[in-house]
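K.L.:
Got a predicted structure plus its sequence, pasted below:
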Amino acid sequence: MTARSVVEQATQALRRAILTGALAPGAEYSLRELAGMLDISFIPIREALRSLESEGLVIMRPGRSAVIAPLGLDDLQGIYRLRRALEPEIAARSCLLLSEAELDRLAERAAEFGAVGHDMAEIYDDHHAFHLALVAPAATTWDIQVLTTLWRAGERYIRIGFGRLDPGPAEHQRRGEAHGELVAAFRTRDPATASAAVERHLARNEKIALAALS
């Protein structure tokens, strides 16, 4: 493997461990510990951590250690404040640009989110792709970069909040319906309707995550 591919794989492995909670929020790890976990050298670990620091997932310490970013109500509310400033506005423009074929595909994906056999851990990558596809036609490269950073920063909170709801069968149905409602709102081709639907979706998710942390 190339040196770059090792760094990328280390970044992905550490990011997933942070998002799932395998690397605990607030815990401090030496580079030696992390390198041992992945069976690689310090150099790719250090580069991976720098990348994750830019995403707000770790805090580098002087020397050879890093702290997994703590979870906090202020951070969560800040993430959603920024998302509400961006996503509804982009959605208002994107609903005019999405093809019917793409909306049909997204409706099928939304229905799959309601499958009882799938939990948040299993569907999160698809969930990310779903929301990206909704706004992609109207999003700039910078929009996507900022939104991706916010989605990753918020993923830990969403996993905690929805993880507590997941055992209930009704939650699976609600998850499918919630995403189906987004697609239906975009189908109206009405910017105000699409924007309001995204705003409601974000508000519910933030409420659930806040309740889980509280």
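P.N.:
On my side now, so go ahead.
K.L.:
Going by C-alpha atoms from here, please, whenever you check contacts or count neighbours.
P.N.:
Will do.
K.L.:
Centroid-nearest residue for the protein?
P.N.:
Trp151 (3.3 Å; C-alpha atoms, centre = their mean).
K.L.:
next, the one to line up against it:
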Amino acid sequence: MASPAEVRPIESRTVGDLVTTELRRSILTGALPPGQSFSLRELASRLDVSFIPVREALRNLESEGLVVIRPGRSVTIAPIDFDDLHAIYRLRRLLEPDLARRSCTRISDAELTRLERDAADFGDPDRSMDAIYDAHRDFHLALFGSAATAWDVRVLTTLWRAAERYIRIGFGLLDPDPEEHHRRRHAHESLLSVYRRRDPDAAARAVDEHLDHNEKMAGAALGTAAAGLQARETAG
């Protein structure tokens, strides 16, 4: 018989975990739009759950910068703006090039070969936006994995989740262009080519340039989205 002091294995996910996952997905995909406010009653009704797991989920999402909890029983989906975008990428530049510098000399040839196959799939025009982003996150986590500590992964995950809405906007606007799929594939194959050289400085520069491109793409998409919103409001 297990001692009461022992840590017990988790047998299933809690309702709070499931609500957190679904609300996060809805925010990242835009189903719950930036800047819009909801009552806890409304969210609980949509999810067909009680207030308690919704409150738990919202606290988790507030720590990720995805919602703003208001006094009383309401929450606002965090707005998207340029200052947040720049702050996210400033922090990513402090961490990711350094991880690239160290991981490029540790990652195995076999892992690079596997990632080359994954990078080739980025050129598939039939992949959904969810599949693209999931694969993109997994690719970069594997790229840094040989040097990343558990704390690195925690911080990276938080920053990547914060950046995801911006990247999804950018990918979504560019996705209809067949050349974007080719560019996406080439960009990641180029990172792997630099890694193959086992040059720490070159790997750090390549990752920094990759981040710079993604930030500019997301910024341009924000500008386009904002202009479209303003035009609709003017026309209305």
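P.N.:
Happy to help now that I have it. Keep in mind that this is a model prediction, so the values were computed, not measured.
K.L.:
re earlier: ok, the equivalent of the residue nearest to the centre of structure 1 over in structure 2 to Ala203 of structure 2 distance?
P.N.:
Structural alignment (TM-score structural alignment) places Trp151 of structure 1 against Trp160 in structure 2. Using C-alpha to C-alpha, to the nearest Å, Trp160 of structure 2 is found at 20 Å from Ala203 of structure 2.
K.L.:
residue ranges of the strands in structure 1, please?
P.N.:
Listed in chain order, the strands of structure 1 (DSSP state E) span 28-30, 58-61, 65-68.
K.L.:
Just say which of those strands is most tucked in.
P.N.:
strand 65-68 (a mean of 20; mean count of other C-alpha atoms under 10 Å).
K.L.:
Measure how far it is from the centre of its chain, please.
P.N.:
Computed by C-alpha atoms, centre = their mean, to the nearest Å, the chain-centroid distance of strand 65-68 of structure 1 equals 21 Å.
K.L.:
circling back to that earlier point, excluding sequence neighbours, find me the nearest residue to the match of Trp151 of structure 1.
P.N.:
Excluding the flanking residues, the one nearest Trp160 of structure 2 by C-alpha to C-alpha, 6 or more residues apart in numbering is Arg137, at 7.7 Å.
K.L.:
and what of Phe122 of structure 2?
P.N.:
Arg185 (4.9 Å).
K.L.:
circling back to that earlier point, wait, which of the strands of structure 1 is closest to Pro169 of structure 1?
P.N.:
With respect to Pro169 of structure 1, and counting by C-alpha to C-alpha, the nearest of those is strand 65-68 at 32.6 Å.
K.L.:
What residue in structure 1 is paired with Ala148 of structure 2?
P.N.:
In structure 1, Ala148 of structure 2 lands on Ala139 (TM-score structural alignment).
K.L.:
same thing with Asp212 of structure 2?
P.N.:
Aligned partner of Asp212 of structure 2 by TM-score structural alignment: Ala203.
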